[in-house]
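# From the sequence below, what's the structure:
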Amino acid sequence: MSPSSLSSAAARTADTPGQPNSISRARVLWLSCLAHALHDGYTDMIYALLPVWQADFGLGYGALAVLRGLYAGAMATLQLPAGRLADKFGTRATLAFGTLVAAAGYAFAGMTGTLVGLCVALVVSGGGSSTQHPLASGAVSRAYGSQARGPLSVYNFSGDLGKSVLPAAISLLITIMPWRHALWAVSIVGVLVAAVIALFLPSVPRDASFIDEPSSAKRNGSHSGFSLLFTIGVLDTAVRMGLLTFLPFLLTAKGISRPMMGTALALVFIGGAAGKFACGWLGARMGVIGTVLATEGGTAALIFATIFLPLTPTLILLPLLGVMLNGTSSILYGTVPELTPVERTERAFALFYTGVIASGALAPIAYGFLGDRIGAPGATAATAITALAIFPLAIALRSRLRGA
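I've put the predicted structure just below:
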């Protein structure tokens, strides 16, 4: 059968309950990954633009932080409403519309000549991006059913690709054209991705009949289990963001050169991307709780190592530290569906992502104030202690999971 015939067959069966097939599942996964890469790239693209906006609008560091917060805040607070929109209009339409809105926000940012207009544009774009995490991850979860843990780790990894590509692309574009024109260029990419999602994302039924798992394993959900998982996710994110806040200061104290600092951080991020990709699959094979305990225990041990070891061995350990720091997230995201009824998958992901995004925004502030009191090494040690605090929560979660 030719590729075109396969695509036609997939299109005919993609929306048929009870008839999942590998082609429509793959389309759900890869289009969800495309959406994740774009929206995460849009989110982190702001970091590359902050110096430009500082020069153009005469902003201080506090005002620049507010600009970043407007986007992140809109994205975090609108995830639950995005799930409700998907209940009414469907995942495909809502995700495509959200992607279009995110692109339109950046297009408007390129057209406005005022700081107020830029703030409004960032809120609009962040609101559009609020649709991506709950809807795309929910679609992957429902398409793959009991086999979703591995695909969700691939989906999680794709966000890191977007964070690498789009900020680099906008940094290059603003060297060859005005930043407003550069934003129009990346907004066109978002419009194209929205069109691809609207045209080609299969519609995954919301009832449990689509999911190929034994009736005895149908997901009924566990409120207490989800609460534990949510708390673990919040603490895990706090550890990661807190450590990344202080890591440059620790390395500086060890005598690292300025050019080498970028390389050191890149080692952490490369390890983090690898951890997201690998640990979801590892959790499916070795058990969720055992893998979480291993990654959090490894995170704590490696954080203490970065505090006390000299520079050279610290640099050697940074990729492994990245694996441990980010690996837990894939395990946690892959566990959300196990603790959630099938028809509430998007809402569960929306709640979970709202919590971890809020933690990512607030944790550096909390650890920062702690660092002002006890110094960077002490505050960094506090992040390791936070990682160890996950142990009893993970053990309590074991009884709520099948085969954990």
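
# contacts and neighbour counts: CA atoms only from here.
OK.

# Contacts for stretch 159-174, please.
33, 36-49, 179, 182-183, 186, 273 (CA atoms under 8 Å, 6 or more residues apart in numbering).

# same thing but 10 Å
Here stretch 159-174 makes contact (CA atoms under 10 Å, 6 or more residues apart in numbering) with 33-49, 52, 133, 158, 179-183, 185-186, 269-270, 272-274, 276-277.

# another one to check against the first:
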Amino acid sequence: MENNKRSNVRWIVAGLMWAAIAINYIDRTVLSASATQITKQYGLTSAQMGILMSGFFWSYALLQIPAGWFADKFGQKKTLGFAVGWWSVMTAATGLGVGFKSLLGLRVGLGVGEAGAYPSNAGITAKWFPKKERATVSGLFDSGSKFGGAVAMPLITWLIVSYGWKMTFAIIGSLGIVWTVIWLLYFKETPKEHKGVNEVELNYIYEGMDKEEEGKKELPMKWYELLKYKNIWAMCIGFFMINYNSYFFITWLPTYLVKERGMNLMQMGFAASLPLICAMIAEVAAGWASDKVYSKGMLSLTATRKLFLIIGLLMASFIGVAAFTHSAALAVALLCIAKSGNTIAASQVWALPGDVAPKNMTSIVAGMQNTVSNMGGVVGPIITGFIVTATGSFVPALLFSAGLIVLGIINYVFLLGKVERIEPKDQAYTVA
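Predicted structure coming up:
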């Protein structure tokens, strides 16, 4: 009877994917936490520190598509293992920086490695999980970013106080190096290759899905040919709107809580972490719930993805409602709803590449939508800053963000078509 019991190796893999994203976000945060000490030690200006903080995004955003191509061509095991190992070494080495130029080079290097994380995870999800579990897994691994963001600041601050900022970079960097060793020893490119996956689990994984062509890495089309399909455009445009909204919570939220809501630093620190904690729980729950809806046949895959995207974005629009409340506590509660809505949508966003990508191109599709989404992350804080400077208030900035969310809803309702795998022979949608 033992053979009838399904092994659960895929969930150990999902746990490792989650840990990679959590480490990813913890590593991003060390510079922000130690900015005061670094600025003082090397006599940096605020402008130089701003460049250091943005340097990560230069390489991160530009390399999403190449990282996805590499993952699909040479395998997610090598790509994610190299990515985490590389960015962990860059993190650990940051403590050896001796000034602005060397620190900037290390931050750009960090982005080079971190570019491989999300595209690789999307590709692993398509290979290791059946369609009825993909939103759960996508929500799970993406929730690592909220965990990393929520715990990073207190953890890193404690390490800096206890051991100094240079040693803190080394300690945090070592986490990813340990992860890399475990990953390379444990993970296999496909479930079929893993000795721990029994026949029952293997059949379950492949049930209702097309196997990726075993041993074949040929890509059915060039990456830019994907731009002929309207679903790719819908995924990129929608994720841009979501990320524009999301980056408010990790850039301007502390300033908003202090200046607009009159909080002191201790109050702000607690209040700023609440949306991330709520969002982490909401994302995993939404991924699980959407998979239940689809697997029980209550809705088609297309209807399930669109339903949860729309529910999430309707909640995300509460950021505009928060602008009008006079109560700081109510404003934080509304922002918790808004951030949770972002992540409910994100649980579907990260499942979509596995649903629509041509064979062997899941990581490339994930890289494409993440490239565009990070443009939202780059311009969002800048536009918010200009609006606040021009008006002296966060209200117009929050309303603008809510307006983009409404456009995101329209995009997913009307531009996103049937959620199904793109086949090269399909009639393409020409955007012209």
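
# Now compute the TM-score of the two chains, please.
The TM-score (TM-score structural alignment, normalised by the length of the first structure) is 0.85; 382 aligned residues with a CA RMSD of 3.0 Å.

# one step back: buried ones from the contacts of stretch 159-174 of the first structure, can you make that a ChimeraX selection?
The ChimeraX command for the buried members of the contacts of stretch 159-174 of the first structure (criterion: 16 or more other CA atoms under 10 Å) is given here:
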select :33,34,35,36,37,38,39,40,41,42,43,44,45,46,48,49,52,133,158,179,180,181,182,183,185,186,269,270,272,273,274,276,277
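
# Please tell me how far the residue sitting furthest away from the middle of the first structure sits from Ala9 of the first structure.
Centroid-distance maximum for the first structure: Met1 at 37.4 Å, with CA atoms, centre = their mean. Using CA to CA, to the nearest Å, one gets 10 Å for the distance from Met1 of the first structure to Ala9 of the first structure.

# What of Ser125 of the first structure?
Separation of Ser125 of the first structure from Ala9 of the first structure (CA to CA) stands at 36 Å.

# Which parts of the first structure are helices?
For the first structure, the helices defined by DSSP state H cover 3-13, 22-57, 61-77, 79-89, 91-111, 115-129, 132-144, 149-176, 179-200, 223-253, 258-286, 288-308, 311-335, 345-398.

# Using neighbour counts, pick out the buried residues of the fourth one.
Along helix 79-89 of the first structure, these residues count as buried under the neighbour rule (16+ other CA under 10 Å): Gln79, Leu80, Ala82, Gly83, Leu85, Ala86, Asp87.

# What is the neighbour count of the nearest residue to Leu318 of the first structure once chain neighbours are set aside?
Nearest non-adjacent residue to Leu318 of the first structure, counting by CA to CA, 6 or more residues apart in numbering: Val268, 5.3 Å away. Using other CA atoms under 10 Å, Val268 of the first structure has 23 neighbouring residues.

# how far away is the aligned partner of Val268 of the first structure in the second structure from Val332 of the second structure?
Matched by TM-score structural alignment, Val268 of the first structure corresponds to Pro275 in the second structure. Noted for Pro275 of the second structure: a distance of 8 Å to Val332 of the second structure, by CA to CA.

# Columns distance to Gly255 of the first structure on top of the buried residues of helix 79-89 of the first structure, output as JSON lines?
Output for those, formatted as JSON lines (distance: CA to CA, whole Å):
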{"residue": "Gln79", "distance to Gly255 of the first structure": "43"}
{"residue": "Leu80", "distance to Gly255 of the first structure": "45"}
{"residue": "Ala82", "distance to Gly255 of the first structure": "47"}
{"residue": "Gly83", "distance to Gly255 of the first structure": "48"}
{"residue": "Leu85", "distance to Gly255 of the first structure": "52"}
{"residue": "Ala86", "distance to Gly255 of the first structure": "51"}
{"residue": "Asp87", "distance to Gly255 of the first structure": "54"}
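
# Of those residues, just say which sits nearest to Ala361 of the first structure.
Nearest to Ala361 of the first structure among the buried residues of helix 79-89 of the first structure is Gln79, at 15.6 Å by CA to CA.

# Could you check which residue of the second structure pairs with the closest one?
Under TM-score structural alignment, Gln79 of the first structure pairs with Gln64 in the second structure.

# tell me the contacts of that match?
Counted by CA under 10 Å, 6+ apart, Gln64 of the second structure has contacts 70, 111-112, 114-119, 363-372, 374.

# repeat that for 6 Å
Ala115, Gly367, Thr371 (CA atoms under 6 Å, 6 or more residues apart in numbering).

# If I align to the first structure, which of the residues you listed are still contacts?
Contacts from those that recur in the first structure, judged by both residues aligned by TM-score structural alignment, their matches' CA atoms under 6 Å, are Ala115, Gly367.

# Please produce a markdown table containing the contacts of Gln64 of the second structure, extended by neighbour count and distance to Thr125 of the second structure.
Putting those into a markdown table (neighbours: other CA atoms under 10 Å; distance: CA to CA, whole Å) gives the following:
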| residue | neighbour count | distance to Thr125 of the second structure |
| --- | --- | --- |
| Ala115 | 30 | 17 |
| Gly367 | 30 | 14 |
| Thr371 | 22 | 19 |
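
# coming back round to it: what's the closest of the helices of the first structure to Asp212 of the first structure?
Closest approach to Asp212 of the first structure among those is made by helix 132-144 (7.9 Å; CA to CA).

# What range does that closest one cover in the second structure?
Aligned by TM-score structural alignment, helix 132-144 of the first structure corresponds to residues 117-129 of the second structure.

# For the matching stretch, give me every contacting residue.
With contacts defined as CA under 6 Å, 6+ apart, stretch 117-129 of the second structure is touched by Gly68, Ala71, Gln76, Leu80, Ile205, Gly354, Thr362, Ser363, Ala366, Gly367.
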